[in-house]
Structure formats: structure tokens, C-alpha cells
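A.B. asks: Next one to model:
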Amino acid sequence: MYGIEIALHILMAIVMTLIFQGCLGSKSARKRIPGYFALLSLFDVIMLLACVFELYFLQKSMDGKSWAVILSQIFSCLDFLSYFSILAIFVMYIESLVSQRKSVSWIFAKIAVLVSVIYAVLWCISVFNGMFFYVEDGIYRKGKYYIFGQTGGYVVLLIVISFLVYYRGAIGPRAFLVLFSFVIFPVIAVVVRPFIHFFSIQIALSLSIILIFDFIYMYQIRLIGEQEAKIAEGKIALMISQIRPHFVFNVLNSIYVLCDKDPKAGREAIGNFSNYLRGNIHAAEKLNEVSFDTELMHLQYYLNLEKMRFQDDVKFELDIKERDFNIPPMILQPIVENAVRHGVCKKKNGGVVKISSSRAENFIVIKIADDGVGFDTKSISSDDKIHIGINNVKERLWMMCGGELDIHSEIGKGTEVEIRIPLKRDKK
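C.D. replies: This is a model prediction of the structure:
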């Protein structure tokens, strides 16, 4: 009676087991795939196998075997517990995905967990008292409070819809559609179940999880090689672009003059310039992130050179509250250089550039602010050198650590660049 349905659930359980092993199989996979997704896969396997044994013993119970009825009820409870666990874990999973790019409220997950726990218990009780459903002649029948029993799953799915819609900007259009399958597929299963009895909600959820795994993770893994190659190529170009001829000429000229006036200061300037050039070359050789202290040290060499050139016209202030984190190399200097060249140097009597770092919820926030002339952010053309440089930094931030960059500027008052680096992220 349930032969086709049992066979399909076994087949799906095998596929989901392979996905679960894929989540844990290699160190690289464990780093890139969140633990919530691994849990999602594990509970899906348990749900499918519970459903298999539930149907198997249900068939046996039709032959009048009382022990088969008890075993069918036990596996039915396990089926419901796994099902509602999957719903709750999925909400936590998508919240963890979005939290890597944007601060989120975990109220969605808390409500989903509460609803799932309550209804998991109620459905397990229903297995024995029939308030939501009961079995008659080997067929599931609707109980007196069946509609009420259905509301739990729909409430959690409504939470999923609300979260996906609210954070669709952070999720992205393609990922949004794939994650939305977790809602669409079960709804389709409910509609077609009366006509195609073997297309169960368990199968529908499993198909959605397979789609999510294939699109989000396999697609991302395929892109990793391309991104790393792009980062490697971009770093060489970045190194060359940062060692600008006019900057090198001005620094060497300043050192030349300084060697006559103050030989000790001249030697110190040569050391700073040497370390600065070495830092640029080393940055091109590194594919991964560096510690913030390393990046700050490289920036300090640049600041020392600028202090030598501009004296009191340009002042630098450091307010470092957080430093125990990693950052893509050569991120800070291009922004600070823009603040100097296009901000305070264009202001009469110069100004101040302030670099700060702090923690805000799930992010490290780095700010580079100047009190220079400011500019209209909307007026920058796509081929403007400032625009190209900032876009380069933005792209490397996103590709290497999921970071984001925003610019706030007001003409006559100055500019502030804010970098947000997520604390919870998959390190490559």
C-alpha cells in the first residue's frame, strides 16, 4: 500500500545522508557550510527514516499485530519531532546567513522555536489521542482539531516568509528564490497530496534542502577559485597603483631635503619608506587576510611619510578599541590617502584624519574620517579615480571577508568612510 512512498523516502534519505556527509566531510566544507545547515540535513535524514519505519509498521499493524501499532506510533512521534526541529533550525539558519552581512533581530528564531516546540509536543500527544489525526484501516484520517494542528507549521512558514521578504536586500534575488522554495515546495505538496499520495511534505522539504545546498554552496564553491584568481590579479594591480609615481617622487624629494637638514630624521624617513614599499610587495603575495595589527603597522609607515611631507598641515588621530581581528591587506591605506589628498589637503590650513576601530553587535566597525572639504557622493562619475579606488576596496572587502563599505560626506564639513567586517563568518 505504501510501497512507492517508502521507496521514495529511502531514496531521499540516502541523498540527504550524502549531503550531510558533504557538510562534514572536509575541513574546507566545515568552514564554508554553517553548522545550522548540517543540523538541517541531519534532522531531515532522521525525519525521512522515521517516516519509512512509521509507514512500514503501519502496514504491519493492518495484519492485526499490536506491537506494530506501538512501533508505528513511536516513529510517528519521531517524525513530528524531526519535522518541527527542521522548521525551527531553518529559521535560525537563514538568520545566521543574513547576520554575516547585516545585523538582525533573533526574535524570528525565538518565535519559531517556541511555536515548533509547542506543536511538536501537541502532535506527539495526538498520535495517542487522535485530536489532530488518527489511523483507520491503515489510512490517516483528520481529527477533530486537525485545522488547529496545521496552524503551527503555517505560522513558522509565515515567519520564514516575513524574514526573507524583510531582509531580501541582504539575501540577494537568486538566494531569495532558492530559500523561498522551503515555503513553496511544502505548499505544493499539500495541494497535490490528494492526487499524488507519495509526494509528502517530507519529500518536499528534502527537495528544498537539496536545492539550497546545490545552489548556495556548490555554486559558491565553484566561484571560490574564480574569486581567488581575481583577488590575486587585483592585488598586483593594487600594489602598482598604490606606489604612485607622484607619491614616490614627492617622498624621495622630501627625504633628499631632510637628509641635509636633519640626517637622523632622514634615515628614519628612509626606513619608513623602505617598510612601506616592502608592505606593498608583501600584500601582493598574500591571498588571505592579515591581522589588523599588521595592516595598522603598514598604515603607520604611510602616515609617518605623510607627516614628514605635510608637517602640521595634516594631523592623524588613532582611536583603536578593537584590534583582535583579520582584514584584507591594503584596505586602509587607499582610503586614508583619499582623505589626505582629496580632503584635508584641499582645505586651507589642512585638517585632521581620524582612524578608529570598535565593536558593534556582530561587526567590527572601522572608520576613517576627515574634516576636509567634503564632496557630493552622487557627483562622482563611474570612471573617476576615487570611485575606481573605492570600488576596488569594496570588491576585495566583500570577496575576502564579507565586509561592507559606506561613504558619508558633506561639502565643507568632511568625509567619513565606514567599514563593517562581520565577526561570524567562514574564514577561508
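
A.B. asks: Going by C-alpha atoms from here, please, whenever you check contacts or count neighbours.
C.D. replies: Will do.

A.B. asks: Show the subsequent helix or strand relative to the helix or strand containing F53.
C.D. replies: If you go by DSSP states H and E, F53 is part of helix 35-61. Later in the chain than helix 35-61, the nearest helix or strand by DSSP H and E is helix 66-99.

A.B. asks: how far off helix 66-99 does the helix holding F53 point, in degrees?
C.D. replies: 160 degrees (axes from the mean of the first three to the mean of the last three CA atoms, to 10 degrees).

A.B. asks: Next, the buried residues of stretch 304-321.
C.D. replies: Within stretch 304-321, the residues scored as buried using 16 or more other CA atoms under 10 Å are N304, L305, E306, M308, R309, D313, V314, K315, F316.

A.B. asks: what's the closest of those residues to I159?
C.D. replies: F316 (47.9 Å; CA to CA).

A.B. asks: helix, strand or coil for that closest one?
C.D. replies: strand (DSSP: H, G, I helix; E, B strand; the rest coil).

A.B. asks: Surely it is in contact with G350?
C.D. replies: No. Using CA atoms under 8 Å as the test, F316 is too far from G350 to be in contact (11.3 Å).

A.B. asks: hmm, back to that, which other helices and strands does the helix holding F53 contact?
C.D. replies: On a contact count with 3 or more CA pairs under 8 Å, 6 or more residues apart in numbering; DSSP states H and E, helix 35-61 meets helix 3-24, helix 66-99, helix 201-212.

A.B. asks: One more sequence to fold, the one below, so I can look at both together:
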Amino acid sequence: MHQFNIALDLYSALLCLVLGVYVLVSGDRRDRANLCFAGICACNAVMALGDMASWMFAAPLDGVEHAVMLVGTFAFYVAPAPLFMFFTSYITAYLGKRTTLPYDYLRLSVALFALYTAGCVVSLFNGMFFRVDPATGYERGQLFWLAQVVPVILHLRNAWIVVHHRGCLERKELLGFASYIALPIVAEVVQVAFYGIALMNTAVALAILLVFLSIQSERKALLAQRERELAEARSDIMLSQIQPHFLYNTLAAIRELCASDPAEAARTVTDFSSFLRENMASLTSKQPIPFERELRHTTTYLNLEQRRFGDRLRVEFDIASRDFELPPLAVQALVENAVRHGVSPREEGGCVRVSSRDDGDEHVVEVRDDGMGFDSAAAPDNERIHVGIQNVRVRLAEGCGGTLDVRSAPGEGTVAVIRIPRTPQEPEHSDRRHP
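C.D. replies: As a prediction, the model looks like this:
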């Protein structure tokens, strides 16, 4: 039986290590879900290798055997708590992309983890959870049952999270999470009742494999699909910025200027060609660009629109932060929404204000207009507004970890706020200049 248990533990450890390394090598190592899945694999591998030490040597133990068994047993007891914490973090990272979680599920897990780890450390000295004696080998302590309580609580808590948010999961995903919850519980019950059978590590390894097959690999395919959708979104963004009416109106303005003010017509042609060139470049750009460049492009667009609207379009800038990057057309798309759907429908026109500032550990860009506005609690009546805002929001999240918040009210105008986290290498203060 000992050789059988050793073989099961070794197989479980190798399987988990292979899956963990594969996810880190082939996936995005910045992705929280991938890191948590690799952490689950690593913890179970440590637990399996630690459990092997309990079966490798028979009492009485010499000095080396005693040390190996003591370290292995300690690793076996400590590993379940971080394993279930990684699983909690994995679930919340997975669900967080689909719904807003009501609160931090990890807070209780961290407290229980600290308490459980302290108990395992104390057991090295008083044997309350386990003891390893040179004469008798490994033995369960009098409070062994208590050592099972914390992992079970963490496990049941994970089960509750999955059940509570089951509406956000597809059937295959729900079955994958359910296997991770059910198999270890069954193995734990069997091990507590019948000492001598090493089922826990094998059950967890099998559950990890099922999660990998039903969730993690599917998730990778979904991420690849999302990349394709983002590429299409870039095309949509570019095309949405060059609408026929904008082209016609600008060309018509240039034609009139050719007769009345040739010098101004030449400047308008320069601005128009610069605008078109920047929009075309954004189609193939996958990396964030300096805010300074985006600001120049936005200013070019506003110059063109001011030639058309005249005094009906007033523009203000308050630029106090420049040294950061963001996806191309992020600000320009919001400014165009402000002009087209906020200011231009009003007979008296209105004002578009673009500002930027440092706000602690993030840069803030604000586009404000005093135009028509809309009910921000409902979808905008104009579907193009909704699509444009959503595209900017997705590209900010994917490109630089930024967010977009839009607030509006009918007759009061609209405020769009971009927040971009600072990077560690940035200077503490950006230069303060105005265009």
C-alpha cells in the first residue's frame, strides 16, 4: 500500500507541475486567473510531495529520515490553506470579468489561512495536529480533526461562491468548478475515516485536470477570440471616426475657403490630412501612444469642427498631466461624441472642455460638454454613442488597465472620465503646460 500511495502522490505532483508550467508558459502571466491556476497546481504538487515523505520511510527513523518526514508532513498540512485561497482568487478573477462581485471574498480566507498556518507551526513543537517521532514515525495529533476544519470551511466557502454566482457560468464551467469542489471533499471524508489511503492529492490533481480541460483551455480560446474582436473593434473605431458627413462637411468648408480665404483653406487641408493620417495609423496600432500625441490629434479634430460650427463650438483645455500613455483615439472618440451628440444638436451650441491631471496613483483625463446629455442610467438612444463608449472602455482596459466612467443627464451635458494607473517607472510629477 505504501508503494501505491507513493506512486499516486508522485503522479499527482507531476501532473500538477506540468499543468501549472504549461499555463504560465503558454498563457498571459500578467493575468490573475492564470497565476492563481498555477498557484493551485504548485500547492497541490507541494502537498503531494510532502505526503510522499509520510510513506517513504518506516519507523524507527534515523536523523535524515526523521528530518525529511517532518518537513514533508509540515508541507502536507500547510499547503491546503493557500491552495484553497488560490482557488478562491481564481473563482473571483474568473467571475469578475462577467459580473460585479459584492465584496472581497478573500478577506475571511486570509484570516483563516493565518490561523491555520500558526496551528501547523505550533504542531511542530507540541504535536497537536501531527507529530513525527523517530521511534514511531508519523502520527495524527489529538487535534487532528481541527486541522481539517479550516480547509473544509475554505472549501465550502468556495462552493458557496460558485453556487451563488452560478447564473454567470455556463454548464461546462459549472461542472468544472463542481468537480474541484466535490472530489476533494469525498477524498477528505475517506481519508479521515480510513487512515492509510492517500486519496486527497490524487482527487485534487484530477479535479485540477478537469478544471483545465473544461475551463482553463476554453478560457484561452475565448481570449484568442477576444483578441480578434478587439482587432475588429479597432477597425470599427477608425471607421466610426471618419463618417461620410464629417468628410463632406469638411470638404465643403475647404471649398468655400478656397474662394474666400485661400491661406485658411491651405491650413484646413493640412489639418484634415493630419487627421486622416492619424486615424489610419490607429487601425494598425496595438500599443498605447503618448497622451501628447493623442492630444494633438484631438486638437486637430476640434480645429476642423470649429471651422464648421464657428462660434457655436467653444473649446477649453486644462492640461496639467501629459507624461503617460493611452490607447489611440481614446480621447478623440469621446470628444467627437461630445461635439456630435452633445453640442451640435443645440441651436446655441455649447462648450467642450478637455482636462487632465494627476490624482494620486493614477492619471485622469476628463471630457466635459454642456450639451444635450442623455439618461446615463439607460442605454443611449443613439446606438453609435453606446458602441463608441464601449469600444473606448474595452481598449482602455486591455491597453493600459484604464477605466472609463460616463455620467450624463438630459439637458445638463455629459462628463466622460478616463482613469489610467501610474506605472512604477513614471516620475512623481508630470510637467504642467497648456497646448
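
A.B. asks: How far off centre is the helix holding F53 of structure 1?
C.D. replies: Here the centre of helix 35-61 of structure 1 is set off from its chain's centre by 29 Å, with CA atoms, centre = their mean, to the nearest Å.

A.B. asks: How about stretch 156-173 of structure 1?
C.D. replies: Counting by CA atoms, centre = their mean, stretch 156-173 of structure 1 comes out at 15 Å from the chain centroid.

A.B. asks: Give me the buried stretch members for that stretch, please.
C.D. replies: Buried, per 16+ other CA under 10 Å, within stretch 156-173 of structure 1: V156, L157, I159, V160, I161, F163, L164, Y167, R168, A170, I171.

A.B. asks: same check, this time on stretch 57-65 of structure 2
C.D. replies: F57, L61, E65.

A.B. asks: And the first one, how close does it get to E336 of structure 2?
C.D. replies: So the one you mean is F57 of structure 2. F57 of structure 2 sits 74 Å away from E336 of structure 2, going by CA to CA, to the nearest Å.

A.B. asks: How about the last one?
C.D. replies: Between E65 of structure 2 and E336 of structure 2 the distance is 73 Å, computed by CA to CA.

A.B. asks: cool, and the second one?
C.D. replies: As for L61 of structure 2, its distance to E336 of structure 2 is 77 Å (criterion: CA to CA).

A.B. asks: And F309 of structure 2, how far from Y248 of structure 2?
C.D. replies: Counting by CA to CA, the gap from F309 of structure 2 to Y248 of structure 2 is 14 Å.

A.B. asks: now L49 of structure 2
C.D. replies: L49 of structure 2 is 71 Å from Y248 of structure 2, by CA to CA.

A.B. asks: again with R98 of structure 2
C.D. replies: 41 Å.

A.B. asks: which residues of structure 2 fall in helices?
C.D. replies: 2-26, 32-56, 63-78, 80-96, 106-126, 144-164, 171-193, 200-211, 217-241, 244-260, 262-284, 291-309, 330-337, 383-400 (DSSP state H).

A.B. asks: neighbouring contacts of the fourth one?
C.D. replies: Applying CA atoms under 8 Å, 6 or more residues apart in numbering, the external contacts of helix 80-96 of structure 2 come out as 32-34, 36-37, 39-40, 43-44, 47, 101, 105-106, 109-110, 113, 116-117, 150-151, 154-155, 158, 161-162, 165, 168.

A.B. asks: Tell me how many other residues crowd M1 of structure 2.
C.D. replies: Neighbourhood size, M1 of structure 2 [other CA atoms under 10 Å]: 10.

A.B. asks: How about the contacts made by it?
C.D. replies: Contact analysis of M1 of structure 2 by CA under 8 Å, 6+ apart lists G196, I197.

A.B. asks: E292 of structure 2 against A320, yeah?
C.D. replies: No. Using CA under 8 Å, E292 of structure 2 makes no contact with A320, being 11.6 Å away.

A.B. asks: who's in contact with C77 of structure 1?
C.D. replies: W123, C124, V127.

A.B. asks: Swap in 10 Å and give it another go.
C.D. replies: Contacts here follow CA atoms under 10 Å, 6 or more residues apart in numbering; on that basis C77 of structure 1 touches 47, 50-51, 54, 71, 83, 120-121, 123-128.

A.B. asks: Which residue in structure 2 aligns with G25 of structure 1?
C.D. replies: In structure 2, the residue paired with G25 of structure 1 is V25, using TM-score structural alignment.

A.B. asks: can you tell me which residues contact its match?
C.D. replies: Here V25 of structure 2 is in contact with L19 (CA under 10 Å, 6+ apart).

A.B. asks: And for F325 of structure 1?
C.D. replies: Here F325 of structure 1 is in contact with E289, V290, S291, F292, D293, I364, I421, P422, L423 (CA under 10 Å, 6+ apart).

A.B. asks: Just name the closest of those to R396 of structure 1, please.
C.D. replies: The closest of those, once distances to R396 of structure 1 are taken by CA to CA, is E289, at 10.3 Å.

A.B. asks: There's contact between the closest one and G403 in this structure, I believe.
C.D. replies: No. Applying CA atoms under 10 Å as the test, E289 of structure 1 and G403 come out as separate, 11.9 Å apart.

A.B. asks: Between the two, which is the more surrounded one?
C.D. replies: Using other CA under 10 Å, the more surrounded residue of E289 of structure 1 and G403 is G403, with 25 against 19.

A.B. asks: ok, and the closest non-adjacent residue to the more buried one?
C.D. replies: Leaving aside its sequence neighbours, G403 of structure 1 sits nearest to I421 (CA to CA, 6 or more residues apart in numbering; 4.5 Å).

A.B. asks: re earlier: which one of the helices of structure 2 lies nearest to V132 of structure 2?
C.D. replies: Of the helices of structure 2, nearest to V132 of structure 2 by CA to CA is helix 63-78, at 5.9 Å.
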